[in-house]
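Trainee: got a predicted structure plus its sequence, pasted below:
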Amino acid sequence: MDEKIDVVVVGGGPAGLNAALSAAQMGAEVLLLDAYPAPGGQYYRQPPQHLADHPTPHQRQGRQLWQEALASGVKIRSNVTVWYGDAEKTLIYHSNQGSIALHAKAIILACGTFERPVAFPGWTLPGVLMTGGAQTLLYHGVLPGRRVLLSGSGPLQLVVAKKLLEAGAEVVAVLEGSSRLLRRGMRHFAGVWGQWERLGEGLSSLATLMGRRVPYRFGWGIVAAHGEQQVERATIARYDEHWRPIPGSEEQVACDTICIGFGFVPFTTLGKLMGVKHIWSGDWNMEIPERDETMQTNVSGVFAVGDGAGLGGARLSILEGQIAGIAAAHQIGYGGTRAVAALQKLAPKVRRERAFQKMYTDLFAPGKGLFELAKEDTVICRCEGITLEQIRRARAMGASSISEVKAITRAGMGECQGRMCGLHINHILAQWTNKTPAEVGLNPARPPVFPLPIQALLLEQES
């Protein structure tokens, strides 16, 4: 089944919802595709049904935005998987009704992020989870553990630690990999000015930790997790400026849960499949799409917005979504001078948010030492069970690219398609081959972007 539409937005988070709303307000016919049961993404994540009567402020904001988009004529299809796209602005998505092809005049990619995986001894033990995963469990009223250690970087750790305390957990410590935050932050005073809501949330969380006497240690991080059947304790250490553990500083901490939060990685696979040019961000050690001031990529009519196009937070995502929605609608003939005026009004707001983004990157971008924590028997590719030693053997056989390691070991061939191990293998090879991560590169994009039922592929072949 094929459909034609003006603008298709992929992703229903802050960027996607605002892009869809803005394009619709300019007069375009808009369809928003989202993988979740209800739009909102991670930032506006809607509560489960039994908690729907007690939404958080963010959830109320997301619900209001969602309803406003519907009222403006945006069509929303939830619980769908977009698994193919190309430079001709064709998308294919799968739902319980089968696979449907869309032919759009413009496409806005708001695909979001996934949490940055870090492989260290014991990271596959039950009880080790990502900070965002812990936050999701808390949203659903589930306590991730009783005695929790948090290790990572950035203010999300403080927010989750506060929620854990409020839910009844004991937080044994919060470890912040960055050091000298205050001194470094003073260089970005202009970027922080006016960000009172963000500062207030962080200070409120910090006050809760101090009131409960939770240690908050700068320049410290995880080294290893230990336990027989699950996490029982952790080894932590002071990190140097490159985030390598300093010998002799190691300590043992008793815990049953370890929350790891070293930031996020943009999901760029769909854009790469469509021919979008990507550049390497040395600050965050990841790929991001190259865009112009309207968020359009090198592929005409294809826009990329939000954290899926470069980490900047919800406020920047909202602005980028609005710009891309207006620009996409204007490009295909809607909005006229009203669209031009709206774009001019948004430009200075984006510049202010980018100043904050620069500050955040300088303070919290993780160091390359994180990719050196794994030992020879540490599993790097969880889907296929491939260890660092097996990757080293592949290198000894001549493998110098991720694709060659994949061909020899199957690392990256599992259900996550390399999202959990790709960056780690990239940095391992860069170190072993004396290349930069950008020179090593990541796996090429191939359809399907996400795992699909075999039946869906058979139906697509028949059609």
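Mentor: That came in fine, so what should we check first?

Trainee: CA atoms for contacts and neighbours, from now on please.
Mentor: Will do.

Trainee: that's a strand at residue 175, yeah?
Mentor: Yes: under DSSP: H, G, I helix; E, B strand; the rest coil, residue 175 falls within a strand.

Trainee: show me what counts as buried in stretch 286-298.
Mentor: Residues of stretch 286-298 classed as buried by neighbour count (16 or more other Cα atoms under 10 Å): 286-291, 294-298.

Trainee: let me know the closest of those to residue 112.
Mentor: Closest to residue 112 out of the buried residues of stretch 286-298 is residue 288 (11.7 Å), distances taken as Cα to Cα.

Trainee: name the helices or strands packed onto the host helix or strand of the closest one?
Mentor: Element membership of residue 288 [criterion: DSSP states H and E] is strand 286-289. Packing contacts for strand 286-289, counted by 3 or more Cα pairs under 8 Å, 6 or more residues apart in numbering; DSSP states H and E, involve strand 264-266, strand 278-281.

Trainee: now with 10 Å, please.
Mentor: Packing contacts for strand 286-289, counted by 3 or more Cα pairs under 10 Å, 6 or more residues apart in numbering; DSSP states H and E, involve strand 264-266, helix 269-273, strand 278-281, strand 302-304, helix 422-433, helix 437-440.

Trainee: would you list those in TSV and tack on mean neighbour count?
Mentor: Below are those laid out as TSV (neighbours: other Cα atoms under 10 Å):
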stretch	mean neighbour count
strand 264-266	22
helix 269-273	23
strand 278-281	15
strand 302-304	30
helix 422-433	20
helix 437-440	18
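
Trainee: this is the other structure I want to compare:
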Amino acid sequence: MSQSHDVIVIGAGPAGMASAATLAEGGARTLLVDEQPELGGQIYRAIERNRADPALARILGPDYLKGATLVDRLRGSATELSLGTLAWRIDDDLTVWTRTGGTVAATRAGAIIVATGAMERPVPTAGWTLPGVMTIGALQILLKSAQLIPSGRLVLAGSGPLFYLFARQCVAAGVKDLTLLDTAPTRQMWNALPLLPSAFGGEGWRYLTKGVKLLAALRLARVPIHRNVRDIAIEGDSRAEAIRFTAGGRAHRLPCDTVGLHEGVIPHQQMTRGLGVDHDFDGGQRYFRPRHDGSGRTSKPGIFVAGDAGGIIGAEASAQDGKIAALAVLHDLGRLTAEEHGRRGAEAERVRRAHLTARPFLDRLYQPPAAILDPPDVVTVCRCEVISAAAVRDIASKGVRGPNQAKAFLRCGMGPCQGRLCGPTVTEVIAQTAGLDAAEAGYYRIRSPLKPITVGEFATAAGATELTR
């Protein structure tokens, strides 16, 4: 199979769109692949449809509308788009295997930029598997893609910027019965305060001002907020009916119809893991991220990473990160001189850094709580195989030292999600029980297909190398 593209970009969020547009504008034959049928990723999901709806635009806010500029630039470039397409395998020779509408194809490139973004951190807590319990990100997807908002009594539990952003969006969308349970411990604010002065530098003051405005809007709307919340448990028989928690030294119980959970986001690591890229562990935010240099180069030749897939940096910084990776690829392809690469790369890096000044403050303020990293015994950790934290602790106490070994004993990580939802927690539980660092415990060994494909689709893969030349 001959090389059909100079570069394949995987992911159509801010990093992927900026990468692809920069590459195509630089003369590189560029293919952009995304599993969703529309451009935008999660942060700018359905932006092309929603930008023309004034009411929805008001609800989602001005930051969401910034995605329209990236989409317009990408549409105006020569980038080949392959939306609604799953990239389920990448070979060492940089062949990307995809599935579109049941059809398998294989496309080879000279370089690959992984811009798969972030996923919400799993929030294993009692009752989190009940119907009516969702992540806040999932609730926001319903708002952006279908203009749906929860009916009845809504409780949002967790912490972080998205926690308060979605709460304000709910108020703007007309949600009347809303209660917030902020799980960030008070001590984290004091721990983060030394980083606050530097957070105002660059563009940081804009992010901090936005946060203050979100809190003010919620206060004005008289949304009840319980702070320093712990010991969350969701009750119900066939669905969520109430939520119990401790706050202010007292036990509380609130009837509810829908619960939204959120404790920040972590990089999507399945694809970079499957590629064999080296990963490092972030001890502050408790997640693995692929090791890469300032241009997004990873330990695997020809593989670049950009945006939140390489470490959580936010939408604006991710767009610059995507541009930086694209400029490095263009230089490697001989389509950009060293002087031009240096000049444009330095400018993109300057803007990127300006959008990261508040990140250390936010990361320390919103560190993940111990209760979800090392949950109580009764809590289900692996939803696919219905495996409890107690079961993981039991095998760790008997000598299991990592998630891969745990598979042989419990099948955790072998369900349809392939470890996405249990991986971070299994790593932490084993590390805590065995007295290891999380980096020592490691993560699942990821193999293709990166997401399930049917046997029929897999059978067509044998001839797929003849399809794309």
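Mentor: All right, it came through fine. As the structure is a prediction and not an experimental result, all values here were calculated from the model.

Trainee: max-length strand in structure 2?
Mentor: Scanning structure 2 for the longest strand, with DSSP state E as the assignment, gives strand 103-114.

Trainee: show me what counts as buried in it.
Mentor: Under the neighbour-count criterion of 16+ other Cα under 10 Å, strand 103-114 of structure 2 has 104-114 buried.

Trainee: so that strand matches what in structure 1?
Mentor: Residues 98-109 of structure 1 are matched to strand 103-114 of structure 2 when aligned by TM-score structural alignment.

Trainee: and that stretch, how far from the chain's centre?
Mentor: The chain centroid and the centroid of stretch 98-109 of structure 1 are separated by 23 Å under Cα atoms, centre = their mean, to the nearest Å.

Trainee: ok, now stretch 288-307 of structure 2?
Mentor: On Cα atoms, centre = their mean, the centre of stretch 288-307 of structure 2 falls 17 Å from that of its chain.

Trainee: mind giving me the packing neighbours of the longest strand of structure 2?
Mentor: Partner elements for strand 103-114 of structure 2 (3+ Cα pairs under 10 Å, 6+ apart): strand 5-10, helix 14-25, strand 30-34, strand 85-90, strand 95-100, strand 303-305, helix 315-332, helix 455-459.

Trainee: re earlier: got the helices and strands packed on strand 286-289 of structure 1 as CSV, with distance to residue 153 of structure 1 columns?
Mentor: As requested, these are exported to CSV (distance: least, Cα to Cα, whole Å):
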stretch, distance to residue 153 of structure 1
strand 264-266, 10
helix 269-273, 25
strand 278-281, 18
strand 302-304, 26
helix 422-433, 18
helix 437-440, 21
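
Trainee: tell me the contacts of the residue nearest to residue 5 of structure 1 when sequence neighbours are not counted?
Mentor: Leaving aside its sequence neighbours, residue 5 of structure 1 sits nearest to residue 104 (Cα to Cα, 6 or more residues apart in numbering; 5.0 Å). The contact partners of residue 104 of structure 1, taken as Cα atoms under 10 Å, 6 or more residues apart in numbering, are 3-9, 30-31, 88-91, 301-302.

Trainee: quickly name whichever of the residues you listed is closest to residue 340 of structure 1.
Mentor: residue 301 (16.8 Å).

Trainee: that closest one: how many residues sit nearby?
Mentor: Neighbourhood size, residue 301 of structure 1 [other Cα atoms under 10 Å]: 21.

Trainee: before we move on, what about residue 339 of structure 2?
Mentor: Counted by other Cα under 10 Å, the residues lying close to residue 339 of structure 2 total 10.

Trainee: and the gap between the residue nearest to the spatial centre of structure 2 and residue 436 of structure 2?
Mentor: Taking Cα atoms, centre = their mean, the centroid of structure 2 lies closest to residue 118, which sits 1.5 Å from it. From residue 118 of structure 2 across to residue 436 of structure 2, the span is 26 Å (Cα to Cα, to the nearest Å).
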